[in-house]
Every structure is written in structure tokens, then in C-alpha cells.
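In: Pasting the sequence and the predicted model now:
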Amino acid sequence: MVFIPSVNGFRKAQEYYQKLEKKQVDEELLGQRNRFESLKLVTPYIQKAEAYESVVRIEGSLGQVAVSTCFSPRRAIDAVSHGTQEQDTGAASSQRLRVLSRIEKMFLQLLEIEEDQKDEIPQPFYSGQKSNQVEKLFQALKTQEQNNLEEAADSFLQVLSVRKGKTLVARLLPFLPHDRAVSLLLAITQHLPLLVRRDMADQALHMLFKPLGKCISQLTFRELLQGLQGLLVLPPGSSERPVAVILQNQFGISLLYALLSHGEQLLALDSSLEKPNSDHTAWTDLVVLIAWEIARMPAASLAEPLAFPRNLLPLFCHHVDKQLVQQLEARMELAWIY
């Protein structure tokens, strides 16, 4: 509302609006008015879809989720696949679904074993039905030899490429007999660089360290050598040194240190192992090689282990010179700082 205090003010306002109207009429006659016409908002007609799928199946998943569109008030979710290019292909996606399905079935069997274990007194060896169930699970994880690690369709490696698969193996290991657990440990050490690369997204390999650590503590000297030698196997078509990859990964370096520490303990407990033979020579060569790999690795690139054995530096003192030991000590201390 406009308040006009006097008659003169009213006349001035009336004259102003008369002039404004005359100006607008003149502009329209000259064709200038149309230039300043504001654009009108035109909303297109949206035709409602006849069929609306409210449930979508996400590629690479076992389940399905509900989504929404403008015709549904339910909250929409991001159903875009974030997998790698390899996983986005049809064959790889189908293979991954089969692996996930196998893991789910094996998990159900593992849960039955764990439930039976809760109701019974723990025993070091299993017999009868329980032993058969454990063996059946192990056979489902049994590894196969592959020539090309990157393209391997090995069932065990595929299981360990999934977070839930790592959880499955970690919970199954305590139930396995020693020889079965050792076979899985050797398979992991032999393919560790590949598993480390596949674990970049999940960062879940560390959950295997505790159960594998118990397995390592029961290894014989010959089994220990097999595990360390598996860590040094160069994958076909790869120019990167396996130990270099392992030292930059927390799980990898922790597993390596645990193997070296157990080897030193075995030598300290059994003096006969120090007698010159092929096994002792192989052990010495492995320790020296690993020591040089650690010394040449930049401290910032050396991963921090989950556990640092106290007998690790004394082990290197027995096999390498003092100067190299000092370099190793400096590298390990700096690794803890970084």
C-alpha cells in the first residue's frame, strides 16, 4: 500500500504513471518492447511409464534392492556399479556371482561346524561327521596349479579375492588338521603378491594373520623353507620382485617376519638344524636375500608390520655383516615412524 500525504503528491504520482504508460505504448509501436520480454518457463508433459520396475538387481551382488523414480516417493539409492573394468565384463561378473554363491554355501556349512563346537568340549582332532564336514570345506577351497596367475581361475584365489571369502578362510583355519592348514598357508605364500594386488580395495588380508600365525608356530623346518621359497616365486610375465611387493604390504611383511622368526626359534631349539646341509644352506640364502631386499627398500615404502618379532634383528646378525645389520635396524625404526 502506498501512502500519499497530499493532493500535490497524488497529482505527481498520476502524472508519473501516465508518462510511464505512454512510454510503454511508444516502445510497443516501435517494436522495442518485445526484446525485453522475459522468457516463459515451458514444462514438457511427462508421460508416465506403463511398466515400472521397483526392484533392480545390482551386478556383482547376490541380492536385489528397491529403487525409486519420480513416480515413487521412496528414497533412491546409488545402484551404480563401482567394480573394476574386468568385473564389469559379462564373463567376469558371472564368474564372480558363482564365487559369491559358493562362499555363501560354504559359510552355512562353517556355521554348522561352529555351532557344534560350542555345544561340545574342544578336542584337538575331529572324528566322524565333524571331520567329514571340515574335509568337505577344505576340498571346496582346494587349490589347483595355474600357469598364468593373473588369469587363473583357481577356486581358492577367487575366494580370497572377496572380503567374505577371507573371513571364511580365517574362521575355517582353526578347525583344519595341521597338514590341511599348512597346504593353505603354502598356497597363500606362493600367490601372495597377486593376493596383495587384489586386496587393494578391501584391505582385509590382515584378518588372516592371527590364524595363520598359529599355523606358522607349528611348522617344521622343511615346511618353513617351502613357505619362504614360495614368497620368492616370480609370477610369469611379471618383472617386479615379489619380496618388494610383500614388504610394502602390512599383511605381507607381517607374514614374512613371522616365518623368519619361527625359523630362528627352530634353530635355537634344535642345534642339529645348524649342521651344514641343503636345508641350512637354503635357509641362509633366503635370510641374506631378504635382508638385502629390506635394506634397499626406502623406509617410507616399508610397511608397518602387525607384529614385530624380537628375534628378527638377532637373526640377521647371524647371517649378514654388521654394516648391513645397522642399515636394517635404521630401516625398521624409520618404518615405525612413517
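Out: Structure's in. What do you need?
In: switch to C-alpha atoms for all contacts and neighbour counts from now on
Out: Noted.
In: Tell me which residue is most central in the protein.
Out: residue 202 (2.0 Å; Cα atoms, centre = their mean).
In: right, and that one touches residue 163 too?
Out: Yes - Residue 202 lies in contact with residue 163 (Cα atoms under 8 Å); the separation is 6.5 Å.
In: Just the buried residues of stretch 307-319, please?
Out: Using 16 or more other Cα atoms under 10 Å as the test for burial, stretch 307-319 gives 312, 313, 315, 316.
In: tell me the SS of the residue nearest to the centre of the chain?
Out: coil (DSSP: H, G, I helix; E, B strand; the rest coil).
In: burial of the nearest residue to residue 334 once chain neighbours are set aside, as a residue count?
Out: Once flanking residues are discounted, residue 334 sits nearest to residue 299: 5.8 Å by Cα to Cα, 6 or more residues apart in numbering. Residue 299 is flanked by 20 other residues according to other Cα atoms under 10 Å.
In: Assign a three-state SS to residue 28, would you?
Out: Once three-state DSSP is applied, residue 28 turns out helix.
In: can you count the residues close to it?
Out: Around residue 28 there are 13 residues (other Cα under 10 Å).
In: re the thing from before, which ones among the buried residues of stretch 307-319 lie within helices?
Out: Among the buried residues of stretch 307-319, the residues falling in helices (DSSP state H) are 312, 313, 315, 316.
In: Tell me which helix or strand comes right after the longest helix anywhere in the chain.
Out: When the chain is parsed with DSSP H, its longest helix is helix 90-119. Counting by DSSP states H and E, the next helix or strand C-terminal to helix 90-119 is helix 128-141.
In: hold the first one in mind and look at this next one:
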Amino acid sequence: MTRKEKDWVIKVQMVQLQSENPYLEDYYYQKYYQKLEKKEADEELLGRRNKVESLKLVTPYIQKAEAYESVVRIEGSLGQVAMSTCFSPRRAIDAVPHGTPEPETGAASSQRLRVLSWIEKMFLQLLEIEEGQKNGPPQPCYSEQQRNHVEKLFQALKTQEQNNPEEAADGFLQVLSVRKGKALVARLLPFLPQEQAVSLLLVITHHLPLLIKRDAADQVLQMLFKPLGKYISHLTFHELLQGLQGLMLLPPASSERPVTVVLQNQFGISLLYALLSHGEQLVSLDPSLVESNSDHVAWTDIVILIAWEIAQMPTASLAEPLSFPSNLLALFCRHVDKQLVQQLEATMQLAWVY
């Protein structure tokens, strides 16, 4: 090695030893050298040795860079791709969040507290209703007192002191945005009369994509499927079409239909399959339902669009339904061609029988 190369290697090694706080980061060497200096000074005083400077490892002082700028930052990852030097080494783990969630505004925080308070009050009323039927399975109340309790609870759930129907629906959605609110609705549904339960089912169906997005953290919407499933059979064909048509509409400035979000969620796809199955049953029992041109076109378009969305979706993205209706195969085979049915078979991984 040339002298220049040796100096370069020594410089690199010395830079790695540099420290802004040597007594903390290199404690043992500093204490050793202090003792050595004291020993040499004592020997010089006693005349046992001549005054000679002993060798000491002197490390250069270099100010470390305070800021750390990464070249590539991957949000939510522990490791990161970064440029590093001996002055600013690459971090092996970056566990510090790079962004803080936006704090809730005063109005939003107040609204959330109000919803949580309403849920607690409604749960107390629900416990009274359940206490009255503790000896049997939940069912619509027959005594006058129980009916009054259920009606009061239903009105509180739907209105929440809101006079506007849109605001009332939004209040119900806010209840369903809370984990305990979903449990409240699931336990209340068996006690409700048919008309009231169907009205809640229609609201949930109409706002299904929004509820799925709000349930991303909790993942507990599935608890609503069983109690809601008992009332799907009470939907009229017109109500069914209205609920499904809302999932087919393309939102403004969006290339994704709401049904795409529904198919990627277990509760969403289970409810969608149950609604399609009910529609197939209604049409099979009463073909006159689709005799009118508008209803026939609407029902056919809905089935074809859903079949196309399922066929185009990767298998890994399609959620596994809680139950698969037996008549869903006949429904798709009646409205789509064989090629699309084959794509559905590949995507849904079902044994299709032609």
C-alpha cells in the first residue's frame, strides 16, 4: 500500500472512533489514560523516568449531522431505503411514525362524544328489554310495555334528536361507526317489528360501502349478518332493486363502483349474495315481477354488472362469504353467457354445473 492509501485507511478508522462525548461513549479508554497519565506524572516527580510524551489515541472531532434525510421513505414500514455515510449512518429500523393523525376538531370531538353517550343510554334500554325476555330467545315484543320500550329505542336509534330524514340516517350511521353501536343494533334487531327491521336493513344496504370503510379498524360488521338475514326475505322486489341499484352507480370523479368495495369485504359480499338470492326467489315464484320493462332491465343490468365485477376481480381480492346461496348459480347462468360463467368459476373457485 502506498502512504496515501494507508493514510486514507487510518482516517476512515479514526473517523469511526470520533465522539462528541468521549467520557460517555469511550469511558474505559478515557479512565485508563487518566490513570496512565497520573502514574507517569508520579514517576516523573520521583525522578524515576524522564518527561516523555506517551502515545495517545487522538480522535478527530467532527460535528454529527443533526438532520437525517432518507432517499426513499416507505410509509408504514420498519426498514427503509436510505443513503448513509460514516457521519450519518443508515438506520436499521425506523419505528418513529412520520406523520401524526390530524386531531379531531372541537365540533367533531363533541359529536363523537354525543354519539357515544347516546349508545350508552340506548344500551341501558336494551338491557331492560332483554331482561324482560331472559327466559326465551329474542323475539318481537308482545306486551304493551315491551312494545313501548322497543319503539322508544327504535326512535332514538333512527332520529337522535334530528328532524331531517338525511340527518336521522346519518345519526344511525354514526352509531354503526362505533363497535359498541354495531353490537347494539345486532342485539336489537330480533326485538323489532318487521317493518322497522326492514327499514334498518334498507339504510344499511344503501350505505354499505361507507359502513365497510368505517369498519376497517374493527372488522365486526359480520355480527349484523345473521340478524339482518332474517329480514331479507321480507323485502319487496321494488325495495330490493332500489337497494342494489345504489351499489351500481358510479360515484362522481371515481372509476370504481361501490359494489367493488362490497365484494372485498366478508360482510358486504355475504349481504350482497343474500340479496341476489332473494331476488332470484321472488322472480322464480312470480315471473310477473319482471314483466314491466323498467324492472326487467334494472334486474338484468344489476346481475350482469355484479357478475362482471366478480369475474374481473382477482381471486385474492374477493372476500369469502359467510354463506353461499344455492340458487346463485342458476341466477348467473340465466343472465350471462358461458364465457363469463367460466370466468366466474375461475374467480370464485366454485364447482359450476352446466
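Out: Sure thing, it's come through. Remember, predicted model here, so these are calculated numbers, not experimental data.
In: which one of the ones in helices among the buried residues of stretch 307-319 of structure 1 is nearest residue 137 of structure 1?
Out: Using Cα to Cα, residue 312 comes nearest to residue 137 of structure 1 of these, at 35.5 Å.
In: check contacts around that closest one.
Out: 257, 260, 261, 264 (Cα atoms under 8 Å, 6 or more residues apart in numbering).
In: aligned partner of it in structure 2?
Out: Residue pairing (TM-score structural alignment): residue 312 of structure 1 is matched to residue 328 of structure 2.
In: Now do the SS call for the residue nearest to residue 334 of structure 1.
Out: Under three-state DSSP, residue 299 of structure 1 falls in the coil class.
In: ok, it touching residue 328?
Out: No - here residue 299 of structure 1 does not reach residue 328: they are 9.8 Å apart, not a contact under Cα under 8 Å.
In: check contacts around residue 302 of structure 2.
Out: 244, 245, 248.
In: Can you find the partner of it in structure 1?
Out: Aligning on TM-score structural alignment places residue 302 of structure 2 opposite residue 286 in structure 1.
In: how close does its match sit to residue 146 of structure 1?
Out: Per Cα to Cα, to the nearest Å, residue 286 of structure 1 is found 25 Å from residue 146 of structure 1.
In: Then residue 244 of structure 1?
Out: Taking Cα to Cα, one finds residue 244 of structure 1 at 22 Å from residue 146 of structure 1.
In: more neighbours, those two?
Out: residue 244 (20 against 11).
In: Next one: the residue in structure 2 that the more buried one lines up against relative to residue 305 of structure 2, how far apart?
Out: When structure 2 is aligned by TM-score structural alignment, residue 244 of structure 1 is paired with residue 260. From residue 260 of structure 2 across to residue 305 of structure 2, the span is 10 Å (Cα to Cα).
In: Equivalent analysis for residue 173 of structure 2, please.
Out: 27 Å.
In: Which one of the two is surrounded by more residues?
Out: residue 173 (22 against 15).
In: residue contacts, that one?
Out: residue 211.
In: element containing it?
Out: If you go by DSSP H and E, residue 173 of structure 2 is part of helix 165-176.
In: how about the next helix or strand along the chain from that helix, which residues of structure 1 does it hit?
Out: Following helix 165-176 of structure 2 in sequence order, the next helix or strand is helix 179-188 (DSSP H and E). Using TM-score structural alignment, helix 179-188 of structure 2 corresponds to residues 163-172 of structure 1.
In: Could you give the separation of that stretch from the chain centroid?
Out: Distance, stretch centre to chain centre, for stretch 163-172 of structure 1: 13 Å (Cα atoms, centre = their mean, to the nearest Å).
In: So for it, what gets flagged as buried?
Out: Buried-residue list, stretch 163-172 of structure 1, by 16+ other Cα under 10 Å: 163, 164, 165, 166, 167, 168, 169, 170, 171, 172.
In: Give me the mean distance between it and structure 2.
Out: By mean Cα distance after the TM-score superposition for structure 1, the fitted stretch 163-172 of structure 1 averages 0.5 Å away from its aligned residues in structure 2.
In: so how far is residue 305 of structure 2 from the equivalent of residue 228 of structure 1 over in structure 2?
Out: Under the alignment (TM-score structural alignment), residue 228 of structure 1 pairs with residue 244 in structure 2. Remark: distance between residue 244 of structure 2 and residue 305 of structure 2 (Cα to Cα) = 11 Å.
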